[in-house]
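Engineer: this one's sequence-less:
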């Protein structure tokens, strides 16, 4: 059976936004995961009439297969490891920490670049809606949701157009997971989009500038 695909991230975000509008979300703040999650999150924020911000996290990829996440790092020292993947790679502690430091440096650079000196939106007492364009291993989404809770969100919702069903079943870092699709034959996020071109830093910065302007 052919895979039903989203036209692009904007299309996926609009559909996800419609789904989330039917939920009772108390004072939501939408947090896109750069880079690909930000266009999706922008449409979700529009649908919910909610503020938009980013949660900057970085996948710690297996050195010889970077798309496979053995962990992820985020702002303010957050880190999570995918123990199953890490054990299969047999990467020792020293190399793992070196990879973590490298990705953490990129997180810090992206925070400065994307926010341009603007302060992050205060999550205290709010519902954090963490949005990505797809969830394959869940490593990045896990650290993002854990970070949102650490920053004061009273409720955390992970929202995504498509996710691996086994990840959803084992995802405990969010109070709720909303995925439009979780096909049993899931193989890769990009397979569920007609246009899955890489989102650029410039596109992310433009989206965030426009969102801040609209909030002023």
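Structural biologist: That came in fine, so what should we check first? Nothing here was measured: the structure is a model prediction, and the numbers come from that model.
Engineer: make it CA atoms for all contacts and neighbour counts henceforth
Structural biologist: Will do.
Engineer: for this protein, what's the longest strand?
Structural biologist: strand 65-74 (DSSP state E).
Engineer: make sure residue 50 is indeed in a strand.
Structural biologist: No: judged by DSSP: H, G, I helix; E, B strand; the rest coil, residue 50 forms no part of a strand; its state is coil.
Engineer: pretty sure it contacts residue 29?
Structural biologist: Yes: using Cα atoms under 8 Å, residue 50 is in contact with residue 29, at 5.7 Å.
Engineer: here's the one I want to compare it with:
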């Protein structure tokens, strides 16, 4: 059990300390991954970015991801129960949300270049694994030198999926519980992270990184 996302981020950073001062970009999945990503980035002396992807939910259960969409591409992990028209409409809808989010998150920042970088993808937990699989597949198109997925907690089935991904070189997971219902059950405090706070975290983290390079 983690106290909150700050506690989980600190524990995760300890497991990643070997990457300190290396050619790393920490990429957080908004919005819940940003508080953890900022802590990891500060400990590793690395810049922080977000990956602007969003899941496509199953037509009968929106929380169950069957793929993910970015502004440029989409990656579908399981379309067996989803009509092509549904995926097309969801892709259009999700991209509209992502365009709004891009305008918000990159108002004062520019996206980091991931080519030839060690990319550490951070989230606050993984339930099904489908969203993270789609996300790393999209990141792979930028040709990072190495992709690491770092999470405090994940279901056993999700871990099995991501270990088998050709796009993931390393997995760091602190807890793989036997009984998993939802990510939030492993946090004492698991309040929603609103866009306003997420953007502030991203901007403050990068300002701190830039200032550290001047010293």
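Structural biologist: On my side now, so go ahead. Fair warning: this is a prediction, and the values are worked out from it, not measured in the lab.
Engineer: TM between them?
Structural biologist: Here the TM-score for the pair of chains, by TM-score structural alignment, normalised by the length of structure 2, is 0.89; 207 aligned residues with a Cα RMSD of 1.7 Å.
Engineer: residue 50 and residue 29 of structure 1 - which one has more neighbours?
Structural biologist: residue 29 (25 against 17; other Cα atoms under 10 Å).
Engineer: secondary structure class for that one?
Structural biologist: Recorded secondary structure, residue 29 of structure 1: strand (three-state DSSP).
Engineer: and the residue nearest to the spatial centre of structure 2, how far is that from residue 48 of structure 2?
Structural biologist: Nearest residue to the geometric centre of structure 2 (Cα atoms, centre = their mean): residue 29, 2.8 Å. For residue 29 of structure 2, the distance to residue 48 of structure 2 (Cα to Cα, to the nearest Å) stands at 11 Å.
Engineer: what does the longest helix seen in structure 2 correspond to over in structure 1?
Structural biologist: Once structure 2 is assigned using DSSP state H, the helix that runs over the most residues is helix 84-105. Using TM-score structural alignment, helix 84-105 of structure 2 lines up with residues 93-114 of structure 1.
Engineer: have a look at how far, on average, the matching stretch is from structure 2.
Structural biologist: Here the mean offset of stretch 93-114 of structure 1 against structure 2 after fitting is 1.2 Å, by mean Cα distance after the TM-score superposition for structure 1.
Engineer: that stretch: how far from the chain's middle?
Structural biologist: 17 Å (Cα atoms, centre = their mean, to the nearest Å).
Engineer: just stretch 115-126 of structure 1 next, same as before
Structural biologist: That offset, for stretch 115-126 of structure 1, works out to 16 Å (Cα atoms, centre = their mean).
Engineer: picking up where we left off before, contact partners of the following helix or strand past the longest strand of structure 1?
Structural biologist: Along the chain past strand 65-74 of structure 1, the next helix or strand (assigned with DSSP states H and E) turns out to be strand 79-81. Contacting residues not belonging to strand 79-81 of structure 1 are listed as 70, 71, 72, 73, 139, 142, 143 [Cα atoms under 8 Å, 6 or more residues apart in numbering].
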